[in-house]
Each structure stands twice: as structure tokens, then as C-alpha cells.
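Chemist: here you go, sequence then predicted model.
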Amino acid sequence: MSAPLSLFVTGTDTEIGKTFVSAALLRGFVREGLQAAALKPIAAGAFESNGVLHNEDADRLDAASSVLLPPAIRTPYLLKEPAAPHIAAALENVTFDIARIVDCHAQALTRADIVVVEGVGGFRVPLTATQDTADLAVALKLPVVLVVGMRLGCISHALLTAEAIAARGLTLAGWIANRVVPDMTFPDENIASIREHLAREYDAPLLGIVPHLNPASPERAADQLDIDRLLQTLRHAQR
């Protein structure tokens, strides 16, 4: 039996559809017959339902998964305030421990064929005074998939994020263009520019273009993703 696979999903910014694309990836992996689980290590913005704290993003990931992790493993840090993680953590007297997240990830790998780890916000969101989400990605030692929210400024955001990923010694397994602004001008030209730069500089392929979907449907979004190519890249990176 082959070893379980995993990847770290990051984005060019917040509110660019990172959770939606992560859910689409999960649905794509499930279609391939894989037992797929989601890890959302840090989630800020929780609500109570029947005495249990929930987070909308974490719930969406669970809905797209075929393996449901215990909440304490899936989201070891669930914060109530919908704010930047280090701000929400300070309000609740919580200190993030990356080692705890690494342990949760290790437990997740024993329960699934593939684990999708969704970061929080962009690639360098602060977690503590000295650590950020890039440090988390490094500690997990995972290939990274970059979600690019297609809107004004996305080319610079994509290239800067790719540069930061490479600077940490991580593999950029590929990127996904997500059409968050349906009436964006020159979307194809923007995608072509990012595609050229990321392929030439990081050998990172475009794994799919997700159209603006209303209502949002991870199933339909999965149709646009090159899951086979991503799996090949992940298996190669594992060797």
C-alpha cells in the first residue's frame, strides 16, 4: 500500500476562494477513489450550534471530504473572533504551537489516503511574534498549491507568493486560477502572464481555471481541475 499523500493550500490573499478550491480538490480526490480528509489547523470565526463550536470553512471542507477527522484533529485551533489569527488568539489567551499542528497532521495521515491542509489567509499571515503560516508550511514539509484570486493586482500577488514559497525551500506543486471577480477585465491575459512566469521560474503548472460559479459548487469546480497531474506531482515529491 502506498504512503498517504498531503499538500498545503495557500492563497494570494484572504477572501480569494481558498476554502472553495480546497473543497474542489477534495471532491476531485474522492472521485479518484481516494480516502480524502481535510485539515484546517487554524480557523478564526466560530459560532455555536447545539453547544458545539463550528467554523463555516471547516464545515465546508468536511462536507467535501470522504474521511471526517475528529474536530480536535481537523482544527486544533478554533477561535471565536473573525480576525487575523494572532489577534483572535490574543483575545482568547491562546498561543499557537506549530508542533501540535504537526502532530495532528501525522494523526490525519493514519486515517486517509490524502490530506488537504488549508492555510489561513495568505502565505505569510502572522501566528505569533516570531512565526507565521510560512513557518507552518515548512514544519509540515508539504508541497504547496497556490490559489490565485483573479482580480486587479493578482499578477504581483501571485509572483510574490511564489517567490516566498521558493525562498522557504518548498515545492510549488502548481497553481489554480479562481475567478472571484466575474467581470474582471482581461482575465485571460492575466492568467497567461502568471502561467508563463510560474512555469518558467518555478516549473509550476496551471492546474485549472475555476469559473465564477453561482451558487458555488465544489463538485462543478472539481471538473476544471487537473487532479491526475497534481497527484503525479505529489507522488513524485514524496520519493
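Modeler: Cool, the structure landed.
Chemist: C-alpha from now on. contacts and neighbour counts both.
Modeler: Will do.
Chemist: after the lengthiest strand in the chain comes which helix or strand?
Modeler: As far as residue count goes, and with DSSP state E defining each element, the longest strand of the chain is strand 114-122. Scanning forward in sequence from strand 114-122, with DSSP states H and E defining helices and strands, the next element found is helix 133-140.
Chemist: give me the buried positions along that following helix.
Modeler: For helix 133-140, burial by neighbour count (16 or more other CA atoms under 10 Å) applies to 133-138, 140.
Chemist: try stretch 146-160
Modeler: Neighbour-count burial for stretch 146-160 flags 146-151, 154-155, 157-159 (criterion: 16+ other CA under 10 Å).
Chemist: may I see those organised as JSON lines, with secondary structure added?
Modeler: Conversion of the buried residues of stretch 146-160 to JSON lines gives the following (DSSP: H, G, I helix; E, B strand; the rest coil):
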{"residue": "Leu146", "secondary structure": "strand"}
{"residue": "Val147", "secondary structure": "strand"}
{"residue": "Val148", "secondary structure": "strand"}
{"residue": "Gly149", "secondary structure": "strand"}
{"residue": "Met150", "secondary structure": "coil"}
{"residue": "Arg151", "secondary structure": "coil"}
{"residue": "Cys154", "secondary structure": "helix"}
{"residue": "Ile155", "secondary structure": "helix"}
{"residue": "His157", "secondary structure": "helix"}
{"residue": "Ala158", "secondary structure": "helix"}
{"residue": "Leu159", "secondary structure": "helix"}
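Chemist: ok, structure two:
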Amino acid sequence: MSVVVVSGTGTEIGKTVATAAVAAAALAAGRTVAVLKPAQTGVGPQEAGDVAEVTRLAGSAVTGLELARYPEPLAPERAAARAGLPPVRPAEVAAAAERLDRDHDLVLVEGAGGLLVRFDSEGGTLADAARLLGAPVLLVVPAGLGTLNTAALTAEALAARGLRNLGLVVGSWPGSPDLAARCNLADLPLVSGAPLLGALPEAAGALEPAEFRTGAPGWLAPELGGTWSAGSFLETWG
């Protein structure tokens, strides 16, 4: 894999921190990494966005690129329209990722919200960008009640578009998981048809960057450059 699209099954579920963890693990393995954010919403001109957060956590060796920024915390299409700014289109996202791919071992394309959030008035989405790139999609999911439905729906959307579901990462694993979260560890792969590839500890993004970088490989499976084992995790928490 050289380009991976990172999507969530919703918003505010740890997608940016998961992207940073994958980037940190790749850097620790000696790979060069770029992170592309097609559309940053809800952030002002001088504020730090998701790319800056990934760079802060994973390290300054990450090449970061943001294609567009819209101030209101809305879906990119609506945020662009309300700001009177041009939208980002899937072809632009794919072209930018391909340029980064020429000079990096791994390019992570982090979406905004879920897979089918609209970028433009033609209905272009992150899924369309993934299709143009021929890239697999890594899904970041919440741990608790309700995650099975959104994971299943997103997996169906990927399959309907002929996109590869690389696997799932739990964006924030609680220190004291409830029954639903523990059961979901076994059920998420069943409903999505994809492996569980990691679980980030709750508040991982609040760690000091050095501690984050040290811990990241232990939160991710070998497929993502880490040492985490789904079987061992399930034995502990399932």
C-alpha cells in the first residue's frame, strides 16, 4: 500500500488521532509519510487543523497538505457554499494524493466525517476519491453502542462501489469498557467483513507527542506497521 484513505463511520470518533498513529508507526519503521486533508471545516484561517494535529503527534517529518479550509463546522459542500468558496472535488483529491505518492512511501488521505459526506454539488465524496486512486479505505469506528450499524452500512457502501475495506480501528478504547464495547470487538469484523486492525486508548491524542509516538505501534496491527494483536486484545477485553 502506498495510498490509504482514512474515513470514519461518523464525526468526532478519533479519525485524526488514528491517522496520526498510523503515520507515527510508519515513521518509526523508516518510511516517509504524507498526510492529505482534502477539506478542513470548522477551523479559522489562523487555527491549527487536523494536518497540524497529525504533525504534532506523529512528528515534523510528516509532510502535510490541506486542499481547502472552510470556517463553519459543516459538511464540506455546505461549508464551501456558505463561505462563498469553491468546493474540493474528488479528482482534485486524487491528483494531490498522486503527486504526494511520487515522493513518499505512504500517503494517508483523511476525510471529513463519514465516507459519503458530500464535497460538491455533484455529490462527489471521499469514496469517489478512493475509487479514482484505487486505494483501500481504513475505517475508524467508535467502541460503544451503535457502532455495529454504522460499520455495517459503511462496509456495504464500500462494497457497492468496489472499494477495498482495509480494516477497522477503534478510535478511542475506554479504560473501563462497558458490555457493548467488549462485545463489539468480536462483532465488528462480522458485520463489516473486515479485520480489526487496532484500538487506540482513550485520550491518546492528549499524550505528550514523544509518548504518543512510542505507543502508536502497540495500538496498531502489523498490517498498519504495528505489533497489536486482535486475538490478544479480545482475550483481554472480550
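Modeler: Nice, thanks for sending it over. Small disclaimer: the values here were computed from a predicted structure and weren't measured.
Chemist: TM-score for this pair?
Modeler: Comparison of the two superposed chains (TM-score structural alignment, normalised by the length of structure 2) gives a TM-score of 0.82, and 216 aligned residues with a CA RMSD of 2.2 Å.
Chemist: off-centre distance for the longest strand of structure 1?
Modeler: In terms of CA atoms, centre = their mean, to the nearest Å, the centre of strand 114-122 of structure 1 is found 3 Å from the chain centre.
Chemist: equivalent analysis for stretch 54-70 of structure 1, please.
Modeler: Averaging C-alpha coordinates over stretch 54-70 of structure 1 and over its chain gives two centres that are 13 Å apart (CA atoms, centre = their mean).
Chemist: which one of the buried residues of helix 133-140 of structure 1 sits closest to Glu163 of structure 1?
Modeler: Relative to Glu163 of structure 1, the closest of these is Ala134; by CA to CA it sits at 11.9 Å.
Chemist: hey, where'd the strands end up in structure 2?
Modeler: If you assign secondary structure with DSSP E, the strands in structure 2 sit at 3-8, 33-41, 63-70, 106-114, 137-141, 165-173, 196-201.
Chemist: so which of these is the most surrounded?
Modeler: The highest average neighbour count among those, using mean count of other CA atoms under 10 Å, belongs to strand 137-141 at a mean of 28.
Chemist: I'd assumed Pro90 was in contact with Glu77 of structure 2.
Modeler: No. With the criterion set as CA atoms under 8 Å, Glu77 of structure 2 and Pro90 do not qualify as a contacting pair; they are 12.0 Å apart.
Chemist: what touches both of these two?
Modeler: In the contact map built from CA atoms under 8 Å, 6 or more residues apart in numbering, the residues linked to both Glu77 of structure 2 and Pro90 are Phe119.
Chemist: on that earlier part again, so the longest strand of structure 1 matches what in structure 2?
Modeler: Per TM-score structural alignment, the counterpart of strand 114-122 of structure 1 in structure 2 is residues 106-114.
Chemist: mind listing what whichever residue in structure 1 pairs up with Val88 of structure 2 touches?
Modeler: Structural alignment (TM-score structural alignment) places Val88 of structure 2 against Phe96 in structure 1. Residues near Phe96 of structure 1 by CA under 8 Å, 6+ apart: 77, 89, 127-128.
Chemist: okay, stretch 3-19 of structure 2 sits on what stretch of structure 1?
Modeler: So stretch 3-19 of structure 2 is aligned with residues 6-22, judged by TM-score structural alignment.
Chemist: how long is that stretch from one end to the other?
Modeler: Using CA to CA, to the nearest Å, the end-to-end distance of stretch 6-22 of structure 1 comes to 12 Å.
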